[in-house]
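> A structural model of the following input is requested.
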Amino acid sequence: MGNAASPSLSGYRILIVEDEPEIAEILFSFLTREEARCMVVRDGGAVREALWRWHPQLVLLDMKLPKRNGWSVLADLRETHPDLPVMVISALGDDVDKLSGFRLGCDDYVVKPFNPLEIVARASVLLRRGHVAAPIIATSHGALRIDRGGFRAFYGDRLLDLTRVEFLLLDALVNVQGRVVSRGFLIETALDGDAFDRSVDPHISRLRQKLASVAGAQVTIAAVHGEGYRLDVVG
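A predicted model of the protein is given here:
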């Protein structure tokens, strides 16, 4: 439950981009205590897919990240999601670093080490400024429709009989509208990250069979060598 020191963050989706497990765990713990819904990604290269898949309403962004640094991620966020609040949380505490962050468009800049309660309070302020996108409950791609509120998927007016994992896989594929989704991201979102690289393949195979039973060749899941999977929808 929210405490007296700060408004509740109940229901808000917060993306934590942090490669240090201890810091990510502290942020996750304090924010979920305020009833926020949190997702953690460990490198800058995973941010784009997380945005497509999860539609966060606030991003907490470290600067020193593997694969793609936080400066690059921040510049990309300001181009593609100009109204999405971004709080930088970084060990880079020099004035020049802070100025660079604000020039690139961050909404707040906190230097490590930090007080977790301060992060909660600052997050509350950013989320209540009025520029936060409303939650996306339903997504469609052609005749496929995802109802996240009801945890259901439809082809036309036909309800698909999917397991939890199959629903999450289809949700991720539908949400990116024909782009390729990596195996790693599918494992993180549908299998809770507790799996090896090829463990998603049997679930994709069963999902293909269920889609074919209602849509025939109109809906297919293509394997893209070395990259992942892509959902193709005709009509």
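
> can we go C-alpha only for contacts and neighbour counts from here?
Fine.

> Identify the single longest helix in this protein, thanks.
When the chain is parsed with DSSP state H, its longest helix is helix 201-215.

> one more to put side by side:
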Amino acid sequence: MSLKILVVEDENDLAELIAYNLKKEGYEALVCLRGADAIKYLEENPPDLLLLDVMLPDYDGFRIAQYVRGKESLKDIPIIFVTARDMEQDKLKGFSLGADDYITKPFSLKELLARVKAVLRRVGKERRQTQFRLGGIHIDLEKKEVKRGEEAIELTPTEFLILSALLENYGKPVSREYLIERVLKRDVYDRTVDVHIKKLREKLGEEGKAIQTVRGFGYKLEI
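The predicted model follows:
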């Protein structure tokens, strides 16, 4: 059975384009152009994931997210905000309401699909990749092992969590806020994340150069 994704987006052409590409990937996709229609659908036929625009003609997307998280039968549905609002306070508000990811317009469909798959993997709805190669390094997320050949590379639990998040979002920028809110899940300063990244790069040696700084945003992993 295909996983169901509800696309709540008031720009009809964009909504249909997103839905078309989701269907090409094997998902069942339904479009709602208004928040009221989305809430009605959520009540009657809860999806496996909610792609939610913030600026809708009737309901604020944040309000819909708050409704979903407050409803026992809906609270576990993963939410990805899709919006033109890229202010830091908007992103933090989205994550504080329980968003699983936040992507700003304009975006590539390839990036959106990758984020959908990553979120579905994280919540256990889609099979999660656990084996990665990074140059000469092998990473096993299940066993929490990082090795160069037979030699183990010892990472702290925090360093391993950050590396896992970067691997699962390979090629896509990951914000410091995302790492703090959704990966580390505790209150730390942005600078603390930077310190962990610096140590991680050092331990990975030559492959550590694959962790690239995205100025003013965060990091991405790409060789």
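
> Next, the TM-score between them, please.
TM-score of the superposed chains, computed with TM-score structural alignment, normalised by the length of the second structure, equals 0.53; 124 aligned residues with a CA RMSD of 1.7 Å.

> Just the terminal-to-terminal distance for stretch 37-47 of the first structure.
16 Å (CA to CA, to the nearest Å).

> so where in the second structure does the longest helix of the first structure end up aligned?
Across the second structure, nothing matches helix 201-215 of the first structure (TM-score structural alignment).

> May I see the buried residues of that helix?
The neighbour-count criterion (16 or more other CA atoms under 10 Å) identifies 204, 207-208, 210-211, 214-215 as the buried residues of helix 201-215 of the first structure.

> what's the spacing between residue 29 of the first structure and residue 233 of the first structure?
39 Å.

> Compare the two (neighbour count), which wins?
residue 233 (18 against 15; other CA atoms under 10 Å).

> how close does that one sit to residue 173 of the first structure?
Residue 233 of the first structure is 11 Å from residue 173 of the first structure, by CA to CA.

> again with residue 46 of the first structure
Distance, residue 46 of the first structure to residue 173 of the first structure, by CA to CA: 15 Å.

> can you give me the strands in the first structure?
13-17, 37-41, 58-61, 86-90, 108-111, 138-141, 144-147, 152-155, 158-159, 180-182, 219-224, 228-233 (DSSP state E).

> got a list of what residue 23 of the second structure touches?
Counting by CA atoms under 8 Å, 6 or more residues apart in numbering, residue 23 of the second structure makes contact with residue 29.

> which position in the first structure aligns with it?
Alignment note (TM-score structural alignment): residue 23 of the second structure maps to residue 32 of the first structure.

> ok, now how distant is its match from residue 26 of the first structure?
Going from residue 32 of the first structure to residue 26 of the first structure by CA to CA gives 10 Å.

> With residue 103 of the first structure instead?
Residue 103 of the first structure is 28 Å from residue 26 of the first structure, by CA to CA.

> what's the residue closest to the geometric middle of the second structure?
Centroid check for the second structure by CA atoms, centre = their mean gives residue 101 as the closest residue, at 3.9 Å.

> Now which residue in the first structure aligns to that residue?
Mapped onto the first structure by TM-score structural alignment, residue 101 of the second structure lines up with residue 108.

> my read: that match touches residue 88, true?
Yes: assessed by CA atoms under 8 Å, residue 108 of the first structure is found in contact with residue 88 at 6.2 Å.

> burial count for the residue nearest to residue 222 of the first structure when sequence neighbours are not counted?
The shortest distance from residue 222 of the first structure to any non-neighbouring residue, by CA to CA, 6 or more residues apart in numbering, is to residue 230 (5.2 Å). Residues lying near residue 230 of the first structure (other CA under 10 Å) number 21.

> Please, where are all the helices along the first structure?
With DSSP H as the criterion, the first structure has helices at 21-33, 47-54, 70-80, 95-104, 116-127, 164-175, 183-190, 201-215.

> Buried deepest among those, which one?
helix 164-175 (a mean of 22; mean count of other CA atoms under 10 Å).

> Please tell me which residues of the second structure it aligns onto.
Aligned using TM-score structural alignment, helix 164-175 of the first structure spans no residues in the second structure.

> Report the distance from that helix to the chain centre.
Centroid separation for helix 164-175 of the first structure versus its chain: 13 Å, with CA atoms, centre = their mean, to the nearest Å.

> With stretch 123-142 of the first structure instead?
Put simply, stretch 123-142 of the first structure sits 12 Å off its chain's centre (CA atoms, centre = their mean).

> do stretch 11-19 of the second structure as well
Relative to the chain's own centre, stretch 11-19 of the second structure is displaced by 20 Å; criterion: CA atoms, centre = their mean.

> Stretch 44-62 of the second structure now?
A distance of 17 Å separates the centroid of the chain from that of stretch 44-62 of the second structure, by CA atoms, centre = their mean.

> if I line the two up, what does residue 70 of the second structure land on in the first structure?
Looks like residue 70 of the second structure aligns to residue 79 there (TM-score structural alignment).

> residues touching that match, list them.
By CA under 8 Å, 6+ apart, the contact set of residue 79 of the first structure is empty.
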